[in-house]
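K.L.:
I would like to see how this sequence folds:
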Amino acid sequence: MRPVRTPLALLIAAILLFPATAHAWIPDDKGIGGFGWQADQWNFLPGTGVDAPRAWDNLFAAGRPGGKGVTIAVLDSGVAYETRGRFKKSPDLKKIRFAKGYDFCARTSSGINACEGRDPYPNDDYGHGTHVISTIAESTNNGVALTGLAYGATIIPVKVLNSRGEGDEDTITAGIRYAVKQGAQIINLSFEFGSATTSATQVPRIAAAVRYARANNVTVVAASGNGELQRVGYPAALPGVISVGAVTEHGCLAEYSNHGPGLDVVAPGGGKDAALPDQPQCTPNGPQGRPIYQLTLTNKRRQTFGYPTDYIGTSMATPHVSATAALIIASGVLGPKPTPDQIEQRLKATARDLGTPGPDELYGAGLIDAGAATAR
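P.N.:
All right, here's what the predicted structure looks like:
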């Protein structure tokens, strides 16, 4: 589904008005059409976004710009972090701090498992991982492309998904344990196992790996799933994992977003509004909201970069939460070494309430607010 873009005049007006009304630092990244990142990254603005500019200002005040000093492991399809052989480096990941990563899915299996083979080169051959990592930490204020919410953070790229975006329990378990041993403070899981997985007993090794991560003071964040289900998918539904649903540009629950009793928070995921009664911001029959834009691999050979229009989902919402968690740690607002429980409570306590007052099964505690979460 191709999203409906905001008219050019409105984009220009937003760019002109935003700095004056927000009184916040505005990076010089040019955006997709040269009108500035604000024209495209609605998900980072105040309102139905996460208010990145206020968060960035808060981090400047703390003396640690962006996510500097925080290590985030992204378990996904890898990342375009180097030019090697057929792989190319993303033009806007040049200044990212990459720690040693690993590829647990070096080849796509033709058998029952989704992955086989391992090597130390977590190159992206799908594009999803590069998109997720760019939302978290893309180079910012460099006059190029778009921005990253927790720019300056150190990223551990861990490839656990193959070239079709598929993974398996053994691979993901190994990836979580590797990330912990490499010093990750936050682990981002932008995937879910689908409707057939309904219990933690079906993913016991991942459940054990999550417990291991939490025992080592690592915060785990995962996507609730895109099945339009009234329950959160796994691994997001595991105890101790921060589960993330998706909202659209209109501030409405996205039609695809899993929700239910286990939902913790929501973040921008883009796409079409769900048909929800008594919520005037939801217009399911109106224009579809924009996707989450980031520079990532595009063509079938995954050797060129662009801004795909089909990146919507709870996978796109999840990195907003991981990045905000990193900003909380970097800001020192919870002290030097906050626990996963403290970070989760901070995210929930500062989230913007949506829907019926108080926590609910559609939006959890509400929409992540990076500005409020990092404020002293």
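
K.L.:
drop to CA atoms for contacts and neighbour counts, all remaining ones
P.N.:
Fine.

K.L.:
which parts of the stretch 1-150 of the chain are helices?
P.N.:
8-22, 52-62, 128-137 (DSSP state H, counting those that start in this stretch).

K.L.:
tell me which residue of this structure is furthest from the middle?
P.N.:
Distance from the C-alpha centroid of the chain, by Cα atoms, centre = their mean, peaks at Gly111 (30.6 Å).

K.L.:
what is the neighbour count of Arg107?
P.N.:
The number of residues packed near Arg107 is 16, by other Cα atoms under 10 Å.

K.L.:
repeat that for the one 3 residues further on.
P.N.:
Applying the criterion other Cα under 10 Å, we find 9 residues in the vicinity of Ser110.

K.L.:
ok, now how distant is Pro291 from His250?
P.N.:
12 Å (Cα to Cα, to the nearest Å).

K.L.:
of these two, give the one with the bigger neighbour count.
P.N.:
Pro291 (29 against 23).

K.L.:
which strand or helix spans that one?
P.N.:
Assignment of secondary structure by DSSP states H and E places Pro291 within no helix or strand.

K.L.:
residues in contact with the residue nearest to it when sequence neighbours are not counted?
P.N.:
Of all residues not flanking Pro291 in the chain, Gly270 sits nearest, at 4.4 Å (Cα to Cα, 6 or more residues apart in numbering). Neighbouring residues of Gly270 by Cα atoms under 8 Å, 6 or more residues apart in numbering: Ala246, Val247, Thr248, Glu249, Ala254, Gly289, Arg290, Pro291, Ile292, Tyr311, Ile312, Gly313.

K.L.:
how about this one, so we can line them up?
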Amino acid sequence: MYRIRNTAVGVLAVAALAACSDTPATPSNQTLIPQNANASASVDPVVPGQVLVKFKDGTNTVAAARMLGTPIQQEGYKHAFQIVSVENGQERAAAARLAADPQVEWAEPNYIRHVDAIDSRLWAFFNPGGLNMSFYNDPNGNTGSIPASYASKLDADMDAIEGIAAGGSPVVISSIDTGVDFNHPEFTGRLIAGCDWYSQAAAGNGSATCSDFTPFDTPDEGHGTHTTGTMAGTTVGVAGITGAGPNVKVYVQRVCGPVGCYSSSIINAIRAAADQPNMVAMNLSLGGTTESQGEKSAISYATSKNVLVIVAAGNSGTSKVGCPACDANAISVSATTWQDALAAYSQYGSGLDISAPGGYCYSNTTEDGCIFSAIVAGYQGGRTYSGPLAGGSYAYMQGTSMSTPQVTGAAAAVASKTGLRGSALRTRLQSTADDLGTAGVDTKFGNGRLNVYRAVTNTTLGAGL
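P.N.:
Purely as a prediction, here's the structure:
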């Protein structure tokens, strides 16, 4: 029942709450309490004692590192860069010194990124308008429905109609995140185990090749299972809803853990994903504030292989897109609400490419205003629900982490059904979006809010359908 796009699904989508930038005031006895997404730090933290270095081609890296007094600690994927040891607390200064050396192409600290997550049921796929929700566990004792001004807007969805991408060809997308629950029924037989770059880095394994193929999500994380469910879950994902699911496999790589997401691991994962056969797009629901030359180089490499790199814009609510979404070759994604407004937490700004539903929850209302997807068994981050598939756990989350995989899942569906790749696939996704805000490309919605039906079929669905 979660895959049928009809009025019944709209009813099941019980309610979601709009997070408008100009949200109407509510009665004084019915205060809504915003549940903020994770805000981006003003300065990215770094891995102590590590600097990433890309020596110029033809340089004897070992000799050069020895001469510069920075011993090589680890190697990047296929020797794309080296990690050298520097004095703790001197990472930025050492990187600047190394970057000035004529033997060095670029040098930078090993930044620590963060996942961009925060929680109807598929209102993003079908929204008939008028959905609302009620106060829940409100500290002020409010009960009943919230004001009607918060009800959903008709067609504030992506028109991800069942079956429109069925009968396509096999494609692969990549989850670059906290890993995925390989036992979840949403993904049976469709996950490919890539590297656990996070654990490998944390263990000090300096090999340029992977030795740990256990990219499994954990109950205290859960983020990667949720984003992958939105991309490609059988009943809750864009690819599954549109019928492309059986033809879509997900190459899973773990780059985030308790400490965060090392940029060295992110760089490795982007390059490794780009090398996979039939890869069409990769999802990075993570980011920070500082542009990384290593990530930029990896994204350029993926782009040269006709693979899209789709990245969350960030959740600090500021007018600047985070990084690596800030890279011109990446597709940066902001988050919308079920009133087709920019979510209050979503970053935006120059260079934003597209928007998609990311949800908005209030801590004293039901969670239905957020994005419903799969979650790892035993998830510790909040309430979980059973179904729609037997044996699977599900939860609501919100954030640009939730909007980004909507675009990646759509990319998989379009690529499978149409054969489009690279820049042609990117153009199809962006040119078929629903224009919101200022006419044309703008800084809040980019080219517009994702429209899956139009992206797959290149035709327009009638309003209200």
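
K.L.:
alignment lookup: the residue nearest to Pro291 of the first structure to the second structure.
P.N.:
Under the alignment (TM-score structural alignment), Gly270 of the first structure pairs with Gly359 of the second structure.

K.L.:
okay, that match and Gly233 of the second structure: tell me how far apart.
P.N.:
From Gly359 of the second structure to Gly233 of the second structure the distance is 18 Å (Cα to Cα).

K.L.:
related to what we said a few turns ago, still touching in the second structure? Go through the contacts of Gly270 of the first structure.
P.N.:
Checked against the second structure using both residues aligned by TM-score structural alignment, their matches' Cα atoms under 8 Å, the contacts of Gly270 of the first structure keep these contacts: Ala246, Val247, Thr248, Glu249, Ala254, Arg290, Pro291, Ile292, Tyr311, Ile312, Gly313.

K.L.:
wait, is Ser401 of the second structure part of a helix?
P.N.:
Yes: under DSSP: H, G, I helix; E, B strand; the rest coil, Ser401 of the second structure falls within a helix.

K.L.:
what residue in the first structure is paired with it?
P.N.:
Match for Ser401 of the second structure (TM-score structural alignment): Ser315.

K.L.:
dump the residue contacts of the closest residue in space to that match that isn't next to it in sequence.
P.N.:
Leaving out its chain neighbours, the residue that sits closest to Ser315 of the first structure by Cα to Cα, 6+ apart is Ser190, at 4.3 Å. Ser190 of the first structure makes contact with Leu75, Asp76, Val132, Ala222, Ala223, Thr314, Ser315, Met316, Thr318, Pro319, according to Cα under 8 Å, 6+ apart.

K.L.:
the first one contacts Arg177, correct?
P.N.:
Translated: Leu75 of the first structure. No: Leu75 of the first structure is beyond contact range of Arg177, at 10.9 Å (criterion: Cα atoms under 8 Å).

K.L.:
could you check which of the two is surrounded by more residues?
P.N.:
Between Leu75 of the first structure and Arg177, counting by other Cα under 10 Å, Leu75 is the more crowded of the two (30 against 17).

K.L.:
closest to Asn43 of the first structure out of the contacts of Ser190 of the first structure?
P.N.:
In terms of Cα to Cα, no member of the contacts of Ser190 of the first structure lies closer to Asn43 of the first structure than Met316, at 10.2 Å.

K.L.:
output the residue interval of the second structure matched by stretch 130-137 of the first structure.
P.N.:
Going by TM-score structural alignment: stretch 130-137 of the first structure matches residues 225-232.

K.L.:
quick check: the matching stretch compared with the first structure, mean distance?
P.N.:
Stretch 225-232 of the second structure, aligned to the first structure and superposed, deviates on average by 0.8 Å (mean Cα distance after the TM-score superposition for the first structure).

K.L.:
just how off-centre is that stretch within its chain?
P.N.:
9 Å (Cα atoms, centre = their mean, to the nearest Å).

K.L.:
would you indicate which residues of it are buried?
P.N.:
Neighbour-count burial for stretch 225-232 of the second structure, counted by 16 or more other Cα atoms under 10 Å, picks out Thr225, His226, Thr227, Thr228, Gly229, Thr230, Met231, Ala232.

K.L.:
could you pull out the strands for the first structure?
P.N.:
With DSSP state E as the criterion, the first structure has strands at 71-76, 97-98, 102-103, 107-108, 115-116, 154-159, 186-189, 219-223, 241-247, 265-268, 296-297, 305-306.
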